[in-house]
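A.B. asks: Got a predicted structure plus its sequence, pasted below:
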Amino acid sequence: MKIILWATLTANGNYAQSSPEHPPKAEAQNDFVAQATAAGNFIIGRRTFEAAQASGGGDFGNLDIVVLSASGKEIPGVKVAHSPREALDYLREKGYAAALLSGGADLHNAFFAQGLVDEIIFNVAPVLEGKGLNLLLNQEHYQYKDVQLLECKSLGGGVVQLHYAVNIA
């Protein structure tokens, strides 16, 4: 199964932090919907999932949603997994060819720490933020990691998408 990390970054490289005053760029949101629909699923961290639900997050009724949560507390309508491997095993058993990692720096870092990311899609939004989270590389697996640019395109509204392959020889 191909594992694709999807994130929106600021122009200065931080994970974009949205708020009611600074909502996510529509172009990036539309791309997420397209990517999730193509995969048929997405994996999301609990805090990110709860924040999306609280802000009236989209209707993804036809998609398999897996919430990664250490607490294991059940959430109606979604699969709750305790680890990246459990989340991937669930999606493999359902026959998916790809898994989309959608939200939360902690979620992304957990998958990266275990070497479980094949591709990265970064949507770079035309904003600068003074604070933010970053993708961290596990020093055991990656001190320096070459990636291969697969595609670079404009999504409109100043949002640029960078698509990389990670697990290259």
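C.D. replies: Received, thanks.
A.B. asks: all contacts plus neighbour counts: C-alpha atoms, from now on.
C.D. replies: Fine.
A.B. asks: if I look at the residue nearest to the spatial centre of the chain, how far off is E93?
C.D. replies: Computing the C-alpha centroid of the chain and ranking residues by CA atoms, centre = their mean puts S102 first, at 2.5 Å. From S102 across to E93, the span is 20 Å (CA to CA, to the nearest Å).
A.B. asks: In the chain, what residue spans correspond to strands?
C.D. replies: Here the chain has its strands, by DSSP state E, at 2-10, 41-45, 64-68, 79-81, 98-103, 119-125, 148-156, 159-165.
A.B. asks: export these to a markdown table and tack on distance to G56?
C.D. replies: Below are these laid out as a markdown table (distance: least, CA to CA, whole Å):
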| stretch | distance to G56 |
| --- | --- |
| strand 2-10 | 19 |
| strand 41-45 | 16 |
| strand 64-68 | 16 |
| strand 79-81 | 19 |
| strand 98-103 | 16 |
| strand 119-125 | 22 |
| strand 148-156 | 24 |
| strand 159-165 | 23 |
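A.B. asks: picking up where we left off before, could I get the contacting residues of the residue nearest to the centre of the chain?
C.D. replies: Listed by CA atoms under 8 Å, 6 or more residues apart in numbering, the contact set of S102 reads L5, W6, A7, F32, F42, I43, I44.
A.B. asks: swap in N41?
C.D. replies: Contacts here follow CA under 8 Å, 6+ apart; on that basis N41 touches L63, D64, I65, V66, A99, L100.
A.B. asks: 10 Å - rerun?
C.D. replies: If you count contacts by CA atoms under 10 Å, 6 or more residues apart in numbering, N41 has them with 35, 60, 62-66, 91, 96, 98-102.
A.B. asks: Second structure follows, compare the two:
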Amino acid sequence: MKTILWATLTANGNYAQSSPTHPPKKEALDDFAAQAKAAGNFIVGRRTFEGMQASGGGAFADIDIVVVSTSTKELPGITVAGSPQEALNYLQQKGHQTALIVGGADLHNAFLGHGLVDELMFNVAPVIEGKGLNLLIDKDDYQYKDVQLLDFKSLGSGVIQLHYAVGH
């Protein structure tokens, strides 16, 4: 199964932190919806999922959503997995060829740390934030991974998408 890590970053490399005063760029949200529809699924962390629900992000009726959480065991109508591998196993059993990993930072870092990411899809928003979260391959040890640029394109309004293959 191919796994794609999808994220929106700021121009200075941090995760883009959205808020009511600084909402996500429409172009990035539209791309997320298109990627989720193409994959037929997405994997998300509990806190990010709760944030999506609070902001009215419930337009995914025909998409398998898997929430990875070690603290929450049940969410009505949503599959909960205890680990990244368990989430991938579930989607593979459902017949999916691709898994879309959408957030948040802890979930992304867990997938990266376990070598479970095949591709990276970064939407770089035209903003700079002084505080933010970063992607980490391994929090305890310096690691270096080569990536290969597969594609890049403008999504509009200054949002650029970079698509990489991850060297394993």
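C.D. replies: Yep, that arrived. If you're wondering where the values come from, they're calculated on a predicted model, not measured in any experiment.
A.B. asks: Let me see the TM-score of these two.
C.D. replies: The TM-score (TM-score structural alignment, normalised by the length of structure 2) is 0.96; 168 aligned residues with a CA RMSD of 1.3 Å.
A.B. asks: closest to A52 of structure 1 among the contacts of S102 of structure 1?
C.D. replies: I44 (10.2 Å; CA to CA).
A.B. asks: what's the distance between that closest one and G158 of structure 1?
C.D. replies: To G158 of structure 1, I44 of structure 1 is 26 Å away according to CA to CA.
A.B. asks: Among the two, which residue is more densely surrounded?
C.D. replies: More crowded of I44 of structure 1 and G158, by other CA atoms under 10 Å: I44, with 24 against 13.
A.B. asks: ok, that one to E21 of structure 1 distance?
C.D. replies: For I44 of structure 1, the distance to E21 of structure 1 (CA to CA) stands at 23 Å.
A.B. asks: these two touch, right, Q35 of structure 2 and F42?
C.D. replies: Yes - using CA atoms under 10 Å, Q35 of structure 2 is in contact with F42, at 8.9 Å.
A.B. asks: Now do the shared contacts for these two.
C.D. replies: Both Q35 of structure 2 and F42 are contacted by I4, W6, A99, L100, V102, under the criterion CA under 10 Å, 6+ apart.
A.B. asks: hmm, back to that, and the gap between the residue nearest to the centre of structure 1 and E140 of structure 1?
C.D. replies: With distances taken as CA to CA, S102 of structure 1 is found 24 Å from E140 of structure 1.
A.B. asks: With I3 of structure 1 instead?
C.D. replies: On the measure of CA to CA, I3 of structure 1 and E140 of structure 1 end up 20 Å apart.
A.B. asks: which of these two has more neighbours?
C.D. replies: Taking other CA under 10 Å, I3 of structure 1 and E140 do not tie; I3 has more neighbours (18 against 9).
A.B. asks: surely that one meets V117?
C.D. replies: Yes - I3 of structure 1 lies in contact with V117 (CA under 10 Å); the separation is 5.2 Å.
A.B. asks: who does the longest helix along structure 2 touch, helix- and strand-wise?
C.D. replies: Counting by DSSP state H, the longest helix found in structure 2 is helix 26-39. Here helix 26-39 of structure 2 touches strand 2-10, strand 41-45, strand 64-68, strand 98-103, strand 119-125, strand 147-156, strand 159-166, going by 3 or more CA pairs under 10 Å, 6 or more residues apart in numbering; DSSP states H and E.
A.B. asks: what's in contact with that helix?
C.D. replies: For helix 26-39 of structure 2, the external contacting residues (CA under 10 Å, 6+ apart) are 2-4, 6-8, 40-43, 57, 59-60, 62-65, 96-102, 121-125, 154-161.
A.B. asks: With structure 1 overlaid, how far apart is it on average?
C.D. replies: Comparison of helix 26-39 of structure 2 with structure 1 after fitting gives an average deviation of 0.3 Å (mean CA distance after the TM-score superposition for structure 1).
A.B. asks: between that helix and strand 64-68, how many degrees?
C.D. replies: Relative orientation of helix 26-39 of structure 2 versus strand 64-68 (axes from the mean of the first three to the mean of the last three CA atoms, to 10 degrees): 110 degrees.
A.B. asks: Show me what counts as buried in helix 26-39 of structure 2.
C.D. replies: For helix 26-39 of structure 2, the neighbour count (16 or more other CA atoms under 10 Å) marks E27, A28, F32, A33, Q35, A36, K37, A39 as buried.
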